[in-house]
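Peer 1: Got a sequence here, can you model it:
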Amino acid sequence: MTITTVDAAIERSRETAASIEQEPGRHRMLTGDRPTGDLHIGHYLSSLRNRVALQERGVESFVLIADYQVITDRDSVGQIKDNTLSLLADYLAAGLDPARSTIFAHSAVPQLNQLMLPFLSLVTQAELQRNPTVKDELVASRRPLSGLLLTYPVHQAADILFCKADVVPVGKDQLPHVEQTRVVARRFNARYAAGAEVFPEPTALINDHQLILGVDGQKMSKSRGNVIRLAATEDETAKLIRKARTDSEPTMTYEPERRPEVANLLTIASGFMGVAPETLADDLGSGGGSALKALVIEAINEGLRAHRERRQGIAKDRAELLQILRAGNAKAEAVADHTLTEVRQAMSMDY
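Peer 2: Predicted coordinates:
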């Protein structure tokens, strides 16, 4: 993406955020996660709480459990049913309400996936290969590029456009996916709908939160095993934080470039406490890494206590979780069926 494109996306994000404040009911959001394991504090701080806040403001919300996307970069789906129900338990514990947010599984909505065929006709191989996620995942997997991984951006376009979402909360690293979706929508309308707007061009609602690192100082990732799960006990949380990397300087300062590990722990504590990381650093003074870690442990465990209590009760009832998911699947399928009917009509394939 060029600087001009990024700047334009940031401006659209600001305008959309202002519109949501004024008229939240005009907007529809699509967001979600891949069920590759339990959600962690990085998800909670950077996206999950924001989804709940948008729901509470009155934005119509679609929350995707992207189970088909699990196999884009791995050989098998693993414990995907357990992982899917774990995600759902965290969603509900965090405050997502199935009465106001449509929570559904990718594989359960065939009409959504059927949009892939016309959408694939609208993108080139070169465009797909330039996508940063495709390139990064290919390097990480160390395997030949699969057709599924190559078309990953088109999968995401179908996820967003099937429900005609106009708001997609993302970090800046996900901007290329939303921009590709905008291109797909624009080309479909021009090529197949004679310029009529079958699909809106969605806006990335950009998350400006500091990237949360794992306890090893690298990007927090379930695959790296460096995460603090939302479902972790208080003792497990404390044990992991005590192992987190810091540095040898006793005086606490918030300097992300020079002291990334210390800044990361301050950012985590700040996220749960609602206090600026610079203020926390000043309060800690020369207490060193041990005082910092004690603060972070307390911040996480206090901040997640209510979530964990709710989650524990919710996760026990798998039958209820499955019922909630199936109801969400049915709602999403009805929306997708309506969209597919419009697509067939636009393409003169409604027979």
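
Peer 1: contacts, neighbours, all on C-alpha from now
Peer 2: OK.

Peer 1: List the contacts of stretch 220-233.
Peer 2: 36-42, 44, 90, 212-216, 237, 240, 304, 308, 311 (C-alpha atoms under 8 Å, 6 or more residues apart in numbering).

Peer 1: I meant to write stretch 202-209 there.
Peer 2: 9-10, 12-14, 16-17, 46-47, 160, 164-172, 175, 178, 181-182.

Peer 1: how about that stretch: buried residues?
Peer 2: 202-207 (16 or more other C-alpha atoms under 10 Å).

Peer 1: can you give me the helices in the stretch 151-300 of the chain?
Peer 2: For the stretch 151-300 of the chain, helices defined by DSSP state H, counting those that start in this stretch occupy the ranges 152-161, 175-192, 234-242, 260-273, 277-284, 288-316.

Peer 1: Can you list the buried residues in the last one?
Peer 2: So the one you mean is helix 288-316. Buried residues in helix 288-316 (16+ other C-alpha under 10 Å): 288-289, 292-293, 295-301, 304, 307-308, 310-311, 314-315.

Peer 1: Now render the helices of the stretch 151-300 of the chain as CSV, adding distance to Arg344.
Peer 2: Listed next are these as CSV, based on distance: least, C-alpha to C-alpha, whole Å:
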stretch, distance to Arg344
helix 152-161, 15
helix 175-192, 10
helix 234-242, 51
helix 260-273, 46
helix 277-284, 52
helix 288-316, 40
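
Peer 1: Second input sequence below; structure requested for side-by-side comparison:
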Amino acid sequence: MNHVVLTGDRPTGPLHLGHYFGSLANRVELQHRHRMYVLVADYQVITDRDLPGEIQRNITELLLDYLAIGLDPGKVTIFQHSAVPELNQLLLPFLSLVSMAELQRNPTVKDEILHSSQSAVSGLMFTYPVHQAADILFCKGTLVPVGRDQLPHVEVTRLVARRFNERYGMVFPIPEAMMGAQPSLSGLDGGKMSKSRGNAIPLKATEDETAALIRRAVTDSDRHITFDEELRPGVAGLLTLAGLCLDRPPRELAEEIGDGGAARLKSVTTDAVNDFLRPIRKRRADLDEGAVRSVLREGNAVARERAALTLEEVRRAMGF
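Peer 2: Reported below is the predicted structural model:
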């Protein structure tokens, strides 16, 4: 089956290995089989912060990461949220299809509120899942590669699509979520790997920076290395990370390291991560930023044309 894939990221800082194994690796593989739209969700930056930060620089860095990991602008449409006003016009009819109670129950929204840097929770935060529904449905998306934490947002999209179709007639497909090999990767402190929590390894980090980050990773006092996600989350997180980079089971690595302790574990993980990221870093260094920005301009034009068609279809269905 040929899908229309919608995926993307907020330009809030560098992409990291959690993004790669949670979603990015899927995108690189899927682009060869399906129509794909990749969203630079710049408007969504202000859902959980009062100011967008270095937004233009972050957008450029995001584009560099996308192309470095192997996304091909000849196969995918990379576009910017704020450059497609028709997409945002879908938000109003979609908001009429969900209740406040349903938005407030969303577990991902609750978690994002908990870690928000805003002085007060904004109305935009509660509508975040419906924003994402507009992102997915404007291009008639049918497949959404996500990490586990984003599954509730996809469920809201499915709800919006069903209710719109029931109320106004068949317009939207019901999208499916697709999780990567490692839906939620532990960070260097044992918690979820996240830009905002400062526990991630950026894809663009140098080898020395990567080594320094891993040296500071939280482990424990038990010298014998075993894989136990519940009782030894820090150790298990490093074993999982090394295993993903080496394409080996983390338990097997734990048995090899044995009594080598945290120092040996961190050394193995550092080598695995740096070997894995070396070709990505090389491609990134060879990219020209001007050419990268032109990729975005071209993608914006394609996305806006598609969004205008969907918006017109929605208006007709609703009787406007």
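
Peer 1: What TM-score do the two superposed chains give?
Peer 2: Once superposed, chain against chain, the TM-score is 0.96 (TM-score structural alignment, normalised by the length of structure 2); 319 aligned residues with a C-alpha RMSD of 1.3 Å.

Peer 1: Just give me the closest of the buried residues of stretch 202-209 of structure 1 to His338 of structure 1.
Peer 2: Nearest to His338 of structure 1, judged by C-alpha to C-alpha, of those is Pro202 at 18.6 Å.

Peer 1: The closest one matches what in structure 2?
Peer 2: Taking TM-score structural alignment for the superposition, Pro202 of structure 1 sits opposite Pro175 in structure 2.

Peer 1: go on, Ala276 of structure 1?
Peer 2: Counting by TM-score structural alignment, the partner of Ala276 of structure 1 is Pro249.

Peer 1: Surely its match and Leu241 touch.
Peer 2: No - counting by C-alpha atoms under 8 Å, Pro249 of structure 2 does not reach Leu241; the two are 10.2 Å apart.

Peer 1: who has more neighbours, the two?
Peer 2: More crowded of Pro249 of structure 2 and Leu241, by other C-alpha atoms under 10 Å: Leu241, with 26 against 13.

Peer 1: OK, contacts around the closest residue to the more buried one other than its chain neighbours?
Peer 2: Setting aside the residues directly before and after it, Leu241 of structure 2 is nearest to Thr269 in space (C-alpha to C-alpha, 6 or more residues apart in numbering), at 7.1 Å. Neighbouring residues of Thr269 of structure 2 by C-alpha under 8 Å, 6+ apart: 214, 238-239, 241-242.

Peer 1: For whichever residue in structure 1 pairs up with Thr269 of structure 2, give its distance to Leu88 of structure 1.
Peer 2: Aligned counterpart of Thr269 of structure 2 in structure 1: Val296 (TM-score structural alignment). For Val296 of structure 1, the distance to Leu88 of structure 1 equals 26 Å [C-alpha to C-alpha, to the nearest Å].

Peer 1: Equivalent analysis for Arg326 of structure 1, please.
Peer 2: 12 Å.

Peer 1: against structure 1, where does stretch 131-140 of structure 2 fall?
Peer 2: Taking TM-score structural alignment, stretch 131-140 of structure 2 hits residues 155-164 over in structure 1.

Peer 1: Same check on stretch 214-223 of structure 2?
Peer 2: So stretch 214-223 of structure 2 sits over residues 241-250 in structure 1, by TM-score structural alignment.

Peer 1: Please compute how far the matching stretch lies from its chain's middle.
Peer 2: 29 Å (C-alpha atoms, centre = their mean, to the nearest Å).

Peer 1: which outside residues touch that stretch?
Peer 2: 214-217, 259, 261-262, 286-290, 293, 296-297.

Peer 1: can you pull the buried residues of that stretch?
Peer 2: Those would be 241-242, 244-246, for stretch 241-250 of structure 1 by 16+ other C-alpha under 10 Å.

Peer 1: Tell me the span between the first and last residue of that stretch.
Peer 2: 17 Å.

Peer 1: Could you do stretch 69-86 of structure 2 as well?
Peer 2: Termini of stretch 69-86 of structure 2 sit 30 Å apart (C-alpha to C-alpha).

Peer 1: corresponding residues in structure 1 for that stretch?
Peer 2: Against structure 1, stretch 69-86 of structure 2 falls on residues 94-111 (TM-score structural alignment).
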